[in-house]
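[1] Below are the sequence and a predicted model; questions follow.
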Amino acid sequence: MWYENKLTNELGVKYPIIQAGMAGGTTTPELVAAVSNAGGLGTLGAGYMSPEQTRECIRKIKQLTDQSFAVNLFIPETPNVLEEEVEQANEWLRPFREALKIAETPEVNEITTATFEKQIEIIMEEQVPVCSFTFGLPSKVIVQQLKEKRIMLVGTATTVEEAKANEAIGMDMVVMQGSEAGGHRGTFLGSFDEAMIGTMALIPQAVDQVHIPVIAAGGISDGRGVLAALVLGAQGVQMGTAFLTSSESGVNMQYKEAILNTKEDQLVVTSTFSGKPARGIRNDFITKMEKYEMELPAYPIQNTLTKPIRSEAGKQNRPEWMSMWCGQNPRSCKQQSASEIVAAIIAQVEQIINGQKSKA
């Protein structure tokens, strides 16, 4: 069968379809469980969660499914907090805060790795089947600890060199994030703009250079994309934007409506919201802030400074000031349950395969 391979066997899933671990409340336990129950691999995006929230969500997922699932973590980045840089950014952000009636300026504390380390402990304690990483590589010590607990490890790469680094550290498989992908770029070796390689070009090159299973990501939203990725040598796909408009997704209705009404040429890669390049729907915030882009504080400092703005904009129905991450294939998105999305993808793959067989 087209869906049986090393990846599905090792992840303990029926279909080689992984729902991306989108952080910030998007991947609700209900979404994760729905994808896993449909035969794919649901992933909890725990990048911005506290340890307590991480454990709570893992336990909720376990109540909703007995199938395999993953938790995605962000490798911590600890830039120096420069007071003058923060003050300048706050001055540029002041008009948005005033318009939204946000009285307080967020406090930027010294950045530590404590939360990440605690999340790793929780993943081991809760015996999470799969742990995936974005924005870099965990230490060899952490890799060894997780492997001792028989947890499958999935890394993220945007270039072949990053894929090799994932294999060398001990990742069991690697997500190759093409430039079409929505959300933050996972680049960790070199500059992001030199790592904007399209999925179609990236996958076969990675497959030829590493021995671990390769997972295709970026612009894949339906069965055609899944089958194309498999033909290119990937053993699975990771899809994010396709699940953003699902009924179980945690994003608000304005965000879902924006994706459903967005065209492929209305997207932009911006670091204005978080200090790290990410692909999303162009809006007023991005347009007004992009002239300051090179002078903004690094991730996650800028992310902390804009968090109240993004949150309050959502509450006040102001999508023009929300961060709305989205990949380059928004036209394929539909308002359906996650299980219906997975079922439609599988049906389309099989329809194409059977159609080709009948012509042969």
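    That came through, no problem.

[2] from here on, contacts and neighbour counts on C-alpha atoms
    Noted.

[3] longest helix of the protein?
    helix 338-359 (DSSP state H).

[4] Pretty sure I281 is one of the things L267 touches, is it not?
    Yes - L267 is in contact with I281 according to CA atoms under 8 Å; the separation is 4.6 Å.

[5] what touches both of these two?
    Shared contacts of L267 and I281 (CA atoms under 8 Å, 6 or more residues apart in numbering): C326.

[6] Tell me which of these two has more neighbours.
    Each of L267 and I281 has its neighbours counted (other CA atoms under 10 Å); I281 has more, 29 against 22.

[7] What residues does the more buried one make contact with?
    So I281 contacts I259, T262, Q266, L267, V268, S323, M324, W325, C326 (CA under 8 Å, 6+ apart).

[8] where do the strands sit along the chain?
    Counting by DSSP state E, the chain has strands at residues 17-19, 42-45, 69-74, 130-134, 152-157, 173-177, 183-184, 214-217, 236-239, 267-270, 278-281.

[9] Adding distance to A201, write these out as a markdown table.
    Formatted as a markdown table, the strands of the chain follow (distance: least, CA to CA, whole Å):
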| stretch | distance to A201 |
| --- | --- |
| strand 17-19 | 20 |
| strand 42-45 | 26 |
| strand 69-74 | 25 |
| strand 130-134 | 21 |
| strand 152-157 | 14 |
| strand 173-177 | 11 |
| strand 183-184 | 20 |
| strand 214-217 | 11 |
| strand 236-239 | 15 |
| strand 267-270 | 19 |
| strand 278-281 | 19 |
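
[10] Which of the ones you listed sits closest to D193?
    Closest to D193 of the strands of the chain, according to CA to CA: strand 267-270, at 9.9 Å.

[11] dropping in the other structure now:
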Amino acid sequence: MNRKPLRMGKIEAKLPVIQGGMGVGISLGGLAGAVAKEGGIGIISAAQIGFREPDFDRNPREANLRAVKTEYDKARSLAPEGVIGFNIMVAMRGYEEYVRAAIDAGADLIISGAGLPTDLPRIAGESGAKLAPIVSTEKSAQVILKYWDKKYHRIPDLLVIEGPKAGGHLGFHLGEIEELQKKYDEEVTKILAVVKGYEDRYAQHIPTALAGGISDRAAADHAFSLGADAIQVATRFVTTEECDADIRYKEAYVNAKESDIVIVKSPVGMPGRAIRNAFIRRVEAGEQIPHSPCHGCLHKCDPSAIPYCITDALIHAAKGEIDEALLFCGADAWKADRIETVKEVIDSLL
């Protein structure tokens, strides 16, 4: 059992549990605030965070930036003393603006993946917000640590290691996911060896959090046994009372069977894990699904060439419009059998 606090400089979470960021609209201020209140680290997803704003269709960037502050304030009101951060994808258009908006709102921590956040230290400047890149392989850990060392003369405040059992977009090629699942412990050991080299160079500990497929006490204990300082958990928090998603989204997890969990290809070519539903079957059949005007979410998206709009599909999910939705999930989503509280989830993990 590990109930040691997670320390990042002067910022300390009482419990070594980070709630993973889930967009669109799954981990907003309600869930993040509830996790932070219990002593973990609550993470708000910045991905199309303003989808409920009245002007989202006309001015998505402005709506999103406004909602960054709104959702942070909501979380902070629930956990005045808790640790609250944002997950901001490098692949997002307007990435720098979202990072600065999160910092201006008061975020303690910025977790950043979906690409390597090479320029995150420059964007954050002297703000004091803690910076946490996400890596999935030894190679990506080497690249980001070396780059930050050479260009900014600094190391991450936290390193998140996200494995192939994670939900949503995955940091692996489609063909290597199944094989890596069998031997990911080896990759984690290699990543931690890279981290150790930079710890020695800076004479400073770099906390690490292991993510992907951590759904119960045994998986959490295993993560700690490998040397992780914390665990990052997302899927387990979907089926909580406090999760910001519609109840029908949560029930889709509860009703899912193991055979329903599949690897899909997103419109921008990245592999992801989701629940097979009516929407996925239409995509698998090659149907071109009409979509709304572009909301400018991801850099590499060409609206004229995509089979469906990922923003539309994820907003349908958050609103509980299940048959029209992309239901991103982790590998163990099928294990959920009831709606719990955030406290119950954390207690079951630790």
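    Yep, it's here. The model shown is predicted, which means the values in this text are computed figures rather than measured ones.

[12] for the longest helix of structure 1, which positions count as buried?
    A338, S339, E340, I341, V342, A343, I345, I346, Q348, V349, E350 (16 or more other CA atoms under 10 Å).

[13] next one: stretch 260-279 of structure 1
    260, 262, 267-279.

[14] Quick one: residues in contact with it.
    181-185, 192, 245, 280-282, 286, 289-290, 292-293, 296-304, 306, 323, 325-331, 333-334.

[15] C333 of structure 1 contacts M239, correct?
    No - the pair C333 of structure 1 and M239 fails to qualify as a contact (CA under 8 Å) at a distance of 11.1 Å.

[16] list the residues that contact both of these two?
    Counting by CA under 8 Å, 6+ apart, the residues touching both C333 of structure 1 and M239 are S221.

[17] quick one, which of these two is more surrounded?
    Shown here are C333 of structure 1 and M239; by other CA under 10 Å, M239 has more neighbours (25 against 21).

[18] can you tell me which residue in structure 2 aligns to K60 of structure 1?
    Aligned counterpart of K60 of structure 1 in structure 2: K74 (TM-score structural alignment).

[19] Now do its match: how many residues are near it, please.
    Using other CA under 10 Å, K74 of structure 2 has 16 neighbouring residues.

[20] ok now do the nearest residue to it once chain neighbours are set aside, which residues does it touch?
    Nearest residue to K74 of structure 2 in three dimensions, chain neighbours excluded: G29, at 5.1 Å (CA to CA, 6 or more residues apart in numbering). G29 of structure 2 sits next to I44, E71, Y72, D73, K74, A75, R76, D244 when contact means CA under 8 Å, 6+ apart.

[21] correct me, but the second one touches L28?
    Yes - counting by CA under 8 Å, E71 of structure 2 sits close enough to L28 to count as a contact (6.0 Å).

[22] Who has more neighbours out of the two?
    L28 (30 against 23).

[23] Q48 is in contact with that one, correct?
    No - if you go by CA under 8 Å, L28 of structure 2 and Q48 don't touch, sitting 10.9 Å apart.

[24] Show me the common contact partners of E71 and L28 of structure 2, please.
    Common contact partners of E71 of structure 2 and L28 (CA under 8 Å, 6+ apart): I44.

[25] which residue in structure 1 lines up with V342 of structure 2?
    In structure 1, V342 of structure 2 lands on A338 (TM-score structural alignment).

[26] Excluding covalently adjacent residues, which one is nearest to that match?
    Using CA to CA, 6+ apart, the closest residue to A338 of structure 1 is S246 (5.4 Å).

[27] now for that neighbour: what does it line up with in structure 2?
    Checking TM-score structural alignment: S246 of structure 1 goes with T240.

[28] need the contact list for its match.
    By CA under 8 Å, 6+ apart, T240 of structure 2 lies in contact with K250, I339, E340, T341, V342, V345.

[29] and with 7 Å instead?
    I339, E340, T341, V342 (CA atoms under 7 Å, 6 or more residues apart in numbering).
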